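K.L.:
Sequence and predicted model, in that order:
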Amino acid sequence: MAASAAAATVAVFGLAAVAPAQAATANGTTSYHQQCPQAPVGSASCMALKRTDVKPQLAHSGATPLATVSGYGPSQLQSAYNLASAAASNGGGETVAVVDAYDYPSAQSDLNAYRSQFGLPACGSGCFTKINENGATSPLPSPAPASDDWTGEEALDIDMVSAICPNCHIILAEASSESNDDLGKAVNAAVNAGAKFVSNSYGGSEDSTDTTYDTEYYDHPGVAVTVSSGDSGYGVEYPAASQYVTAVGGTALNTASNSRGWSESVWSTSSSEGAGSGCSAYDPKPSWQTDTGCSKRTVADVSAVADPATGVAVYDTYNNNGGWNVYGGTSVASPLIAAVYALAGNPAAGTNPASYLYQHTSALNDVTSGKTATCSPAYLCTAETGYDGPTGLGTPNGITAFQSGSSTG
């Protein structure tokens, strides 16, 4: 069932309040906080940003959806990215994995509530699976602590896959910790479990050892591995910098009176909050990336909604998260893009699916306004016609750009 048959409406965005971070919007001031604290060297932080000015609410105990929930739901996201037709008919038999740290005990019941609210088909046994970093269904890691609450990230990830690809199966691969090695092992476990699409909404500072992690954990030809570009504005994080992944930047997504019905600009709240982008210090440039202002890997490749002020509805009851919340961050964009790849079908064997985007540039929505900083060359932090750092080649306009094969662009 397509999400356009949503069982309830979505109220977009809420009330003003004081919180650790704020963003001015046409509807007032939004406030939000980072779901995970900054991780030490050798580890990664989740990129989820939870709105603190939207009061959480629990789903009904029965099957009746709530009248409204805040944030974009499946029908809005599918409309914005021209995916409704593909979402209704594609994705059956495809498996999307999301990689996170720690266990999320209420994942199945929370996912059920999300899908029920929006009229999506149920995703129970055989459709939704949790595995540990070794690929086994038990034992699962310790639950995420409230002080480092990856469950919000995990809920966001599985809900975004559901929103874009309702017919896809979902694997939640749970690493024992947020160390680079544990998260990397969970990536390998997800691929070994059969996932052809693996989303990673986490990152940390670059390091000279990153190229070793590349070959150990992220080099999976024929698998679309997507990674959030970061939420700290101009600057590169790893593993988004890996030459083997699709680095996913972020936009602010708003309704508009144009033919598309939507408009997008670079997500930037402040000089230290916005879509990550830039020139890697260590990772080599992939052969399919041809921009001339960076001799190494340039971040990002593609983008999708990430601004908390234009965030998405997510359901999470664990750690007193209270049910329905609104989330932003490039954590939204990575699983969304992984699910678009799934709608487009299995990648060709031996290929890097990030390269497909560069062969189909005309099949993306080019984002040409907004910036995160002042930098040189300017395209590394400023939206331009064609490729730029914060939004890559643009945002999805259907599934063509995510399919193997070449076309003019």
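P.N.:
Arrived safely, thanks for sending.
K.L.:
Please make it C-alpha for all contacts and neighbour counts, starting now.
P.N.:
OK.
K.L.:
At the geometric centre of this structure, which residue sits there?
P.N.:
Central residue check for the chain by CA atoms, centre = their mean: the C-alpha nearest the mean position is that of S334, 2.3 Å away.
K.L.:
you'd agree that one is in a helix?
P.N.:
Yes: counting by DSSP: H, G, I helix; E, B strand; the rest coil, S334 falls inside a helix.
K.L.:
immediately after the strand or helix carrying G274, which helix or strand?
P.N.:
Counting by DSSP states H and E, the element that carries G274 is strand 273-284. Note on strand 273-284: by DSSP H and E, the next helix or strand toward the C-terminus is strand 296-299.
K.L.:
I'd like the next helix or strand past that following strand.
P.N.:
Next element after strand 296-299 (DSSP H and E): strand 302-305.
K.L.:
packing partners for that next one?
P.N.:
Here strand 302-305 touches strand 246-255, helix 330-344, strand 395-396, going by 3 or more CA pairs under 8 Å, 6 or more residues apart in numbering; DSSP states H and E.
K.L.:
Okay, angle between the second one and strand 273-284 too, please.
P.N.:
Between the axes of helix 330-344 and strand 273-284, defined by axes from the mean of the first three to the mean of the last three CA atoms, to 10 degrees, the angle is 70 degrees.
K.L.:
quick one: helix 330-344 to strand 246-255, angle?
P.N.:
Using the same axes, to 10 degrees: helix 330-344 against strand 246-255 is 100 degrees.
K.L.:
on that earlier part again, could you pull up the residues touching the residue nearest to the centre of the chain?
P.N.:
Residues in contact with S334 (CA atoms under 8 Å, 6 or more residues apart in numbering) are 199-201, 226-228, 248, 304.
K.L.:
which two in those are spaced the farthest apart?
P.N.:
N200 and A304 (14.5 Å; CA to CA).
K.L.:
how far away is the nearest residue to A189 once chain neighbours are set aside from K296?
P.N.:
Ranked by CA to CA, 6 or more residues apart in numbering and with sequence neighbours excluded, the top spatial neighbour of A189 is G135, at 4.7 Å. G135 is 33 Å from K296, where distance means CA to CA, to the nearest Å.
K.L.:
Tell me how many other residues surround the closest residue to R260 other than its chain neighbours.
P.N.:
Spatial nearest neighbour of R260, chain neighbours left out: A80 (7.6 Å); criterion: CA to CA, 6+ apart. Per other CA atoms under 10 Å, the neighbour tally for A80 reads 24.
K.L.:
for comparison:
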Amino acid sequence: MRRSLSPTAPAAIVAATALALATPLAQAAAPSPSAHVAIARSCAAPTRVDDMACKALKVTGGKVASADAERALTAAAAPSGYGPASLQAAYKLPSSTAGSGRTVAIVDAYDDPKAESDLATYRAQYGLAACTTANGCFRKVGQSGTSKLPRADAGWAEEISLDLDMVSAACPNCKILLVEATTSSMTNLGTAVNTAVSLGAKYVSNSYGGGESSADSSYDTTYFNHPGVAITVSSGDGGYGVEYPAASRYVTAVGGTSLNTASNSRGWTDSVWSGAGSGCSGYDAKPSWQKDTGCAKRTVADVSAVADPQTGVAVYDTYGQDTGWEVFGGTSASSPLIAAVYALAGAPSQGSTPASFPYAHTGSLNDVTSGSNGSCSPAYLCQGGSGYDGPSGLGTPNGTAAFTG
């Protein structure tokens, strides 16, 4: 199994500010196990402050629980793993005309030369309308917003394919802007976030993370303070523990669940995925809209969606040694899904903080009451339970009402 190693960006900002890690980088060194399947990390774990790793987890062996779910809903679905019909049904998402004309931005590092062609195959497989550069639906730019792209990287290409496919699955009518950072440093990825917003995106997904540091408050104001823009970030795949930029008070931190079909009225059930990141930030202040009492600073996560590789999603990727259809998990799947749900819900009001919206609409989410991602005190920071908990936040989407404001 190939694992792609991304080069580490210059760390001048680290030396200049003498950053101190709050969460050891080694914490994220190995993906959390998922029963019955073998998984591999698409991107190498960070080894330095300011370096980020993508959160995509690829299933490399075994049969996932989601293998046949999509086939039961639509004859168009041959690949293993959840596809658009399953995800729209599980989260009660509108799929006919909702999201039309709205742009979801995907921020990742390095280039995926096959991004557009692989996206075309994914969408054709599930009967979704074409989303291409030619028809104005898809656009790919470098971190400064120009046609100058970074060098290609096979591991991050897997992440890019996952992100593009999840936005397509949840919001087939949305436009997609892919902004590729020059390297996986926070400074370059943050610059790409600013570019996405400057190009008009009101919904920006970030499926990467690294250790917290004393520079995070500076990163917050420089890259993530965009009122009226919904910015989602993966909470991490190493179980209990906090990563940045999920800890930013300006973003929606997206945790992870195991999603399974069920005989209940909803037809689906969620439980906390053991790999979902959660906990108390060591640096970021608690936002006013977050009211839990067991954490004096920012608590991760806010909401969640499917991330367990055992109940993984179908992805099409052909760059590097990848040959096509694969199954992926990780909070890299949940972040773009939630960004797309924000897009379905409509443009955030001017000057608003979209991360606060779910806290005003808790009744419009599926509460996740079981499962855990580790041991902690107080227990809600790492265990599913009634109401708010760390790994799943306030819950998973039940329509789009919780993402309006």
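P.N.:
Yep, it's here. Here the structure is a predicted model, which is why all the values come from computation and not from measurement.
K.L.:
quick revisit: from the contact counts, what lies against the strand holding G274 of the first structure?
P.N.:
Contact here means 3+ CA pairs under 8 Å, 6+ apart; on that basis strand 273-284 of the first structure packs against helix 210-213, strand 232-234, strand 246-255, strand 296-299.
K.L.:
if we can go back for a sec, and the residue nearest to A189 of the first structure, how far from A175 of the first structure?
P.N.:
In terms of CA to CA, G135 of the first structure sits 10 Å off from A175 of the first structure.
K.L.:
The two: which is more packed in?
P.N.:
Set G135 of the first structure next to A175 and count neighbours by other CA under 10 Å: A175 wins out with 29 against 21.
K.L.:
Next up, the contacts around the corresponding residue of the second structure for that one.
P.N.:
Using TM-score structural alignment as the criterion, A175 of the first structure maps onto A181 of the second structure. Residues in contact with A181 of the second structure (CA under 8 Å, 6+ apart) are 107-110, 142-143, 150, 188-189, 191-192.
K.L.:
if you set the cut-off to 7 Å instead, what comes out?
P.N.:
108-110, 142-143, 150, 188-189, 192 (CA atoms under 7 Å, 6 or more residues apart in numbering).
K.L.:
What span of the second structure is the helix or strand encompassing G204 of the first structure aligned with?
P.N.:
Using DSSP H and E, G204 of the first structure sits within strand 202-205. Using TM-score structural alignment, strand 202-205 of the first structure lines up with residues 208-211 of the second structure.
K.L.:
Can you tell me, leaving aside adjacent residues, what's nearest to G329 of the second structure?
P.N.:
Distances taken as CA to CA, 6+ apart place P309 nearest to G329 of the second structure, at 4.0 Å, with adjacent residues excluded.
K.L.:
Make sure that neighbour is actually in contact with S332.
P.N.:
No: look at P309 of the second structure against S332 with CA atoms under 7 Å: they stay out of range, at 10.8 Å.
K.L.:
Remind me which helix or strand the counterpart of Y32 of the first structure in the second structure belongs to.
P.N.:
By TM-score structural alignment, Y32 of the first structure lines up with I39 in the second structure. Under the criterion of DSSP H and E, I39 of the second structure resides in strand 38-41.
K.L.:
Which elements pack onto that strand?
P.N.:
Using 3 or more CA pairs under 7 Å, 6 or more residues apart in numbering; DSSP states H and E, the elements in contact with strand 38-41 of the second structure are strand 57-61.
K.L.:
Buried residues of the strand it packs on, list them for me.
P.N.:
For strand 57-61 of the second structure, the neighbour count (16 or more other CA atoms under 10 Å) marks 57-59 as buried.
K.L.:
Just the closest of these to D284 of the second structure, please.
P.N.:
Nearest to D284 of the second structure among these is L57, at 27.1 Å by CA to CA.
K.L.:
Quick check: closest non-adjacent residue to T103 of the second structure.
P.N.:
K175 is the one closest to T103 of the second structure (CA to CA, 6+ apart), at 4.5 Å.
K.L.:
show me the contacts for that neighbour.
P.N.:
101-104, 137-138.
K.L.:
one more time with 10 Å, if that's ok
P.N.:
99-105, 131-132, 136-139, 167-168, 201, 343 (CA atoms under 10 Å, 6 or more residues apart in numbering).
K.L.:
Next: N188 of the first structure.
P.N.:
99, 133-135, 173, 195, 198, 216-220.
K.L.:
helix, strand or coil for S117 of the second structure?
P.N.:
Under three-state DSSP, S117 of the second structure comes out as helix.
K.L.:
I figured it hits T318, correct?
P.N.:
Yes: at 9.1 Å, S117 of the second structure and T318 qualify as touching, with contact defined as CA atoms under 10 Å.
K.L.:
Just want to know which of those two has more residues nearby.
P.N.:
Each of S117 of the second structure and T318 has its neighbours counted (other CA under 10 Å); T318 has more, 20 against 14.
K.L.:
Need the counterpart of the more buried one in the first structure.
P.N.:
Using TM-score structural alignment, T318 of the second structure lines up with T317 in the first structure.
K.L.:
Its match contacts D149, doesn't it?
P.N.:
No: if you go by CA under 10 Å, T317 of the first structure and D149 don't touch, sitting 11.7 Å apart.
K.L.:
For these two, list the residues in contact with both.
P.N.:
With CA under 10 Å, 6+ apart, T317 of the first structure and D149 have common neighbours Y104.
K.L.:
Tell me the residues of the first structure aligned with stretch 12-26 of the second structure.
P.N.:
Going by TM-score structural alignment: stretch 12-26 of the second structure matches no residues.
K.L.:
Average offset of the helix or strand following the strand holding I39 of the second structure relative to the first structure?
P.N.:
Using DSSP H and E, the helix or strand that follows strand 38-41 of the second structure towards the C-terminus is strand 53-54. Taking mean CA distance after the TM-score superposition for the first structure, the mean distance separating strand 53-54 of the second structure from the aligned residues in the first structure is 0.2 Å.
K.L.:
so what does strand 53-54 of the second structure touch, helix or strand wise?
P.N.:
Packing contacts for strand 53-54 of the second structure, counted by 3 or more CA pairs under 10 Å, 6 or more residues apart in numbering; DSSP states H and E, involve strand 103-109, helix 154-170, strand 208-209.
K.L.:
start and end residues in the first structure for that strand, please.
P.N.:
By TM-score structural alignment, strand 53-54 of the second structure lines up with residues 45-46 in the first structure.
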